[in-house]
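1. Build the 3D model from these lines:
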Amino acid sequence: MADTSPAPRTLAVVAAEFIGTFWLVLGGCGTAVFAAVQVAQADTLDIPVGVGYLGVAIAFGLTVVTGAYAVAHISGAHFNPAVSVGAAVAGRLPWAQVPVYLISQVIGGLVAGAVIFVVASGKDGFSATGNMAANGYGAHSPDGYSLVSALIIEIILSAIFIWVILGVTDRRAPAGFAPLGIGLTLTLIHLISIPITNTSVNPARSTAVAFFNGDGAPGQLWMFWVAPLVGAAIAGVLYGPLFGEKSRTPVPA
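-> Below you'll find the predicted structure:
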């Protein structure tokens, strides 16, 4: 018989959330750092060959799809403090478990950020300052969007992201397709907001690279915790009253 005692289950959740968040940051931020902007030379002409915004958006979506299929049956595949808080607000996750999720996610993201930093530093001329796929607003926004613009878009997109997650994991939803729905949503979210904030909707992803990036990112990190958590709380509060709460897996007592 499988061991269902609390300690082994907690260890499995920690491992799943750590590895899943590590994969999300490595796959998404790593693509942004290593592959978003590349230039090839042909007859002295510089030709851009990087994946650009579209490639980065797809990379983030793919990390969620693959990670969720791998460990959703273990931890729910949150990989994001906003998802865990939204699930708790909606009654899908006991609040007592939320710290385990958040700590695992933040540490997993930071380890991935360190790996990106070490690998990127192996290239001659690389400077981490301003080049670690950090989130930002104002002067640190990719296209110069203000704090107000960043707050609005991050709250709205975080709420929509959690709303989709709650919807595709509702027991009335088609089984087996949740990771695809979540991954495609995250891809679309990035297509909308990379120019505005470099897209967070995930405090662990933002924390993972902010301190390696420097250049104002640590000082702006507060916004990329507040906005996703506010959006998550909105979605968590409204999902049940609007759509009727039907979790596929009963919340443990």
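2. use CA for all of it now, contacts and neighbours both
-> OK.
3. Would you enumerate the residues in contact with the spatially closest residue to Asp143 that is not a sequence neighbour?
-> Distances taken as CA to CA, 6 or more residues apart in numbering put Pro195 closest to Asp143, at 5.4 Å, once the chain neighbours are dropped. Applying CA atoms under 8 Å, 6 or more residues apart in numbering, we find Pro195 in contact with 141-143.
4. To compare against the first, here's the next sequence to fold:
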Amino acid sequence: MKTRIVASEFLGTLLLVFFAVGSAVLAVEYLGTVGIALTFGFTLLALTYAFGPISGCHVNPAVTLGMYMAGRIGIRAAVERWVAQILGAIVGAALLFLLAKQIPGLETSGEFGSNGYGDRSTVGINIGGAFLTEVMLTFLLVHVVLAVTRKVAVTGFGGLAIGLAFAAIHLVGIPLTGTSVNPARSLGPALFAGSAALSQLWLFLVAPLVGGVIAAYVHRLTHPYPNVPPEETEDAI
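-> Okay, here's the model as predicted:
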């Protein structure tokens, strides 16, 4: 079962980066901000129903951290997911980079779906604003995930709520920071975008994790009696 969970998190994160980030890299002129936001939302919606019954479809270290802080999973399960998500994001970005190289005239350095602030932000948001943006957007995502998944598996309309929230988050966040809310999603593209993206990467690793932790604590106040599957808490500490 743990192999299936790790494989699901790896593949889910890979597909999220390849298709969702790929919409920003390959088709930004055709889709625009709304189209890219919807692509992120639709992709996560589909992945949630595909992998939710197996791993919960976190595909995001901030979501996994929120699950751990909320007492939904143990530390070993969290670490396994984090490793799978990071590797999946890197492989997804590598495949996207390989595809982008096959398109004549497409610039793969500089942006490449990475996140940024200052002169790397569409609206020029400063570092403080970018940090607050990522904390608040991630808070919304993680809180919604925790609220609609009283079990690890996503059933019913929970996936729809997650997908819609993810799309809304991107509608707000794309002009500000490019929208991270996911350290793995930020890491993969930044490795191929170049030094400018890497120099700002720390913010998009730290801020989403902070947002995830805050969401977990707030969730404990608003939903104090989660339905936790026993097998998911055996190694909890």
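5. Kindly provide the TM-score of these chains.
-> Comparison of the two superposed chains (TM-score structural alignment, normalised by the length of the second structure) gives a TM-score of 0.93, and 231 aligned residues with a CA RMSD of 1.4 Å.
6. sorry, back to before: just among the contacts of Pro195 of the first structure, which is most surrounded?
-> Counting neighbours by other CA atoms under 10 Å, the top entry in those is Ser141, with 20 neighbours.
7. Could you check which residue of the second structure pairs with that residue?
-> Matched across to the second structure, Ser141 of the first structure falls on Ser121, judged by TM-score structural alignment.
8. Same check on Pro241 of the first structure?
-> If you follow Pro241 of the first structure across to the second structure using TM-score structural alignment, you land on Leu221.
9. How about Met132 of the first structure?
-> Per TM-score structural alignment, the equivalent position to Met132 of the first structure in the second structure is Phe112.
10. Can you tell me how far its match is from Ala168 of the second structure?
-> Noted for Phe112 of the second structure: a distance of 22 Å to Ala168 of the second structure, by CA to CA, to the nearest Å.
11. more neighbours, these two?
-> Set side by side, Phe112 of the second structure and Ala168 show unequal neighbour counts under other CA under 10 Å, the larger going to Phe112 at 25 against 19.
12. List the contacts of the more buried one.
-> Taking CA under 8 Å, 6+ apart, one finds 24-25, 189-190, 192-193 in contact with Phe112 of the second structure.
13. which secondary structure elements does the longest helix along the first structure contact?
-> Longest among the helix segments of the first structure by residue count, using DSSP state H, is helix 6-34. The helices and strands touching helix 6-34 of the first structure, judged by 3 or more CA pairs under 8 Å, 6 or more residues apart in numbering; DSSP states H and E, are helix 52-75, helix 98-120, helix 203-213.
14. Okay, angle between it and helix 98-120 too, please.
-> Counting by axes from the mean of the first three to the mean of the last three CA atoms, to 10 degrees, helix 6-34 of the first structure points 30 degrees away from the direction of helix 98-120.
15. okay, the angle between helix 6-34 of the first structure and helix 203-213?
-> For the pair helix 6-34 of the first structure and helix 203-213, the angle between their directions (the same axes, to 10 degrees) equals 50 degrees.
16. buried set for helix 6-34 of the first structure?
-> The neighbour-count criterion (16 or more other CA atoms under 10 Å) identifies 10, 13-34 as the buried residues of helix 6-34 of the first structure.
17. Give me the distance between the aligned residue in the first structure for Val21 of the second structure and Val100 of the first structure.
-> Alignment note (TM-score structural alignment): Val21 of the second structure maps to Cys29 of the first structure. Computed as CA to CA, the Cys29 of the first structure to Val100 of the first structure distance reads 24 Å.
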